[in-house]
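Novice: Give me a 3D structure for the following:
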Amino acid sequence: MSFESWAAFTAASAILLVIPGPTILLVVSYALGQGWRTALPMALGVALGDFTAMTLSMLGIGALLAASATIFTLLKIIGTGYLIWLGVKLFRAGGTLKAEPRADAAPAIRMTAHAWLVTALNPKSITFFVAFLPQFLDRHADFLTQMLVFEATFLTLAFANALAYAIVASRARNLMRNPKAIRAVNRTGGTLLVGAGIATLAMRSAN
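Specialist: As a prediction, this is how the structure comes out:
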């Protein structure tokens, strides 16, 4: 695995994580209702959930890679289209973040478990990773090494992103309810996603 592949994966992951999804909505809901104390347990639950979904996805990808190089290549092509579709959908999304404050006081372990369940058991998470990860894998390099590096990178970013959202939501609540701010995040993320998909397609065509 080259440094360029890792850097591209890191950049794309950072873009994707910043985009508000079901997990971030849950993090923001707890933070709006209960403040900064929710940040660490929620971030930990998100990281554990992503670890679960990502590991299951990587194991499936590894099986496909071992079975057929053609199927793996086809998966990468489909994944590129999926990234572009996600970008277009995100760009057209509205400017509201539908996260209602959770006033029910929950212990840290329950918040962590809730974040883990929402992240890990969402079928879209596994589908996303199956479409996303192959774009950066080198089928000629050691698969286990790539799996460990990509998982460690993504989980570090996921933890930091969830922690940041929780802190911002607890301290700058008006920002989380500002349609202009959310619209800007959606449009920027959507544009970058489409760009990442097109760049991936262009690099594949050049090889």
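Novice: switch to C-alpha atoms for all contacts and neighbour counts from now on
Specialist: Noted.
Novice: A160 - nearest residue in space that isn't next to it in sequence?
Specialist: A43 (7.3 Å; C-alpha to C-alpha, 6 or more residues apart in numbering).
Novice: ranges for the strands of this structure?
Specialist: Here the chain has no strands by DSSP state E.
Novice: got the residue ranges for the helices in it?
Specialist: For the chain, helices defined by DSSP state H occupy the ranges 3-18, 22-34, 39-67, 69-91, 108-120, 123-132, 143-171, 173-176, 179-206.
Novice: Just put those helices in a markdown table and tack on distance to E100 and mean neighbour count.
Specialist: Formatted as a markdown table, the helices of the chain follow (distance: least, C-alpha to C-alpha, whole Å; neighbours: other C-alpha atoms under 10 Å):
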| stretch | distance to E100 | mean neighbour count |
| --- | --- | --- |
| helix 3-18 | 19 | 16 |
| helix 22-34 | 5 | 24 |
| helix 39-67 | 16 | 21 |
| helix 69-91 | 21 | 18 |
| helix 108-120 | 16 | 20 |
| helix 123-132 | 22 | 18 |
| helix 143-171 | 12 | 19 |
| helix 173-176 | 11 | 16 |
| helix 179-206 | 15 | 17 |
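Novice: Take those and lay them out in a markdown table including distance to P101.
Specialist: Formatted as a markdown table, the helices of the chain follow (distance: least, C-alpha to C-alpha, whole Å):
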| stretch | distance to P101 |
| --- | --- |
| helix 3-18 | 20 |
| helix 22-34 | 4 |
| helix 39-67 | 14 |
| helix 69-91 | 24 |
| helix 108-120 | 14 |
| helix 123-132 | 24 |
| helix 143-171 | 10 |
| helix 173-176 | 10 |
| helix 179-206 | 17 |
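Novice: Could you also give me the structure for this next sequence, so I can compare it with the first?
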Amino acid sequence: MDSFGIQHYEAFLLASIALNLTPGLDTFYILTRSGREGHTVGMAAALGINAGCIVHTLAAVLGISAILMTSALAFSVLKYLGAAYLAWIGLRMLLSKGSTRQPTQTRGKGLGAAFRQGMLTNVLNPKVALFFLAFLPQFVSMHAAHPQLGLLLLGLSFIGTGLAWSTVLALMGGRINRLLTTRPRFGQGMDRLCGTVLLAFGVKLALQQRS
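Specialist: Prediction:
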């Protein structure tokens, strides 16, 4: 660890666990997908979200995320793309006329759609990019021989704790799915609720300011 400049690794892991346990868009999205389509689809969504975290980790290591901090235009473009994508998913859920026997078409079909949407909701959020850029360097000495590798290892450690919690969420959502199969009308109501919340997340993202 010394050659990578990593400092206070135990404190970093504790902070990572606490941050991953904090409810947010990722938590809600995984529960939504697994609740309506089963824990396997929920796991695909979780893998997509964590794949997005890998993108943000690499961006922080390469210094690409710094562009978002210094460029108001780059931040705004990514922010509005992310907000529009969330709003699009939310509106499709709100306006759908899903069957009472199977999940609606609003989220796309199969594992690929869950993975892709999970990844995009994460990658297109500039606040997540800035979080990785600000959080990881606090635990790495830039005077080390290989600080970039230190940042990469911390990012992967954060993703590891996040994936573990995401797996728990997907399994929890699977239990909800079994309930919905016996109460299809409740499932349609859940689609409306989830669509509203995703739309609200999109609006919130659009209103966020670069700090």
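Novice: ok, back up a step: tell me who's in contact with the aligned residue in structure 2 for the residue nearest to A160 of structure 1.
Specialist: Matched to structure 2 by TM-score structural alignment, A43 of structure 1 sits across from A46. Counting by C-alpha atoms under 8 Å, 6 or more residues apart in numbering, A46 of structure 2 makes contact with I30, F115, G118, L163, S166, T167, A170.
Novice: Against F28 of structure 2, how distant is A46 of structure 2?
Specialist: A46 of structure 2 is 11 Å from F28 of structure 2, where distance means C-alpha to C-alpha, to the nearest Å.
Novice: circling back to that earlier point, out of the helices of structure 1, which is closest to R102 of structure 1?
Specialist: helix 22-34 (4.6 Å; C-alpha to C-alpha).
Novice: Compute the inter-axis angle for that closest one and helix 108-120.
Specialist: 150 degrees (axes from the mean of the first three to the mean of the last three C-alpha atoms, to 10 degrees).
Novice: Where in structure 2 does helix 22-34 of structure 1 align, residue-wise?
Specialist: Across structure 2, the stretch matching helix 22-34 of structure 1 (TM-score structural alignment) is residues 25-37.
Novice: who touches the matching stretch?
Specialist: Contacts of stretch 25-37 of structure 2 (C-alpha under 8 Å, 6+ apart): 40-43, 45-46, 49, 103, 114, 118, 122, 166, 169-177, 180, 187, 194, 198, 201.
Novice: List the single closest residue to the aligned partner of S166 of structure 2 in structure 1 in space, sequence neighbours excluded.
Specialist: For S166 of structure 2, the aligned position in structure 1 is A162, judged by TM-score structural alignment. Nearest in space to A162 of structure 1, with sequence neighbours left out and distances taken as C-alpha to C-alpha, 6+ apart, is A43 at 4.9 Å.
Novice: Please apply the same query to L120 of structure 2.
Specialist: Leaving aside its sequence neighbours, L120 of structure 2 sits nearest to G52 (C-alpha to C-alpha, 6+ apart; 7.0 Å).
Novice: That neighbour contacts Q117, doesn't it?
Specialist: No: with contact defined as C-alpha atoms under 8 Å, G52 of structure 2 does not count as touching Q117 (10.1 Å).
Novice: residues contacting the match of S166 of structure 2?
Specialist: Each residue near A162 of structure 1 by C-alpha under 8 Å, 6+ apart is listed here: I24, V27, A39, M42, A43, V46.
Novice: ok, the first one to L193 of structure 1 distance?
Specialist: This means I24 of structure 1. 18 Å.
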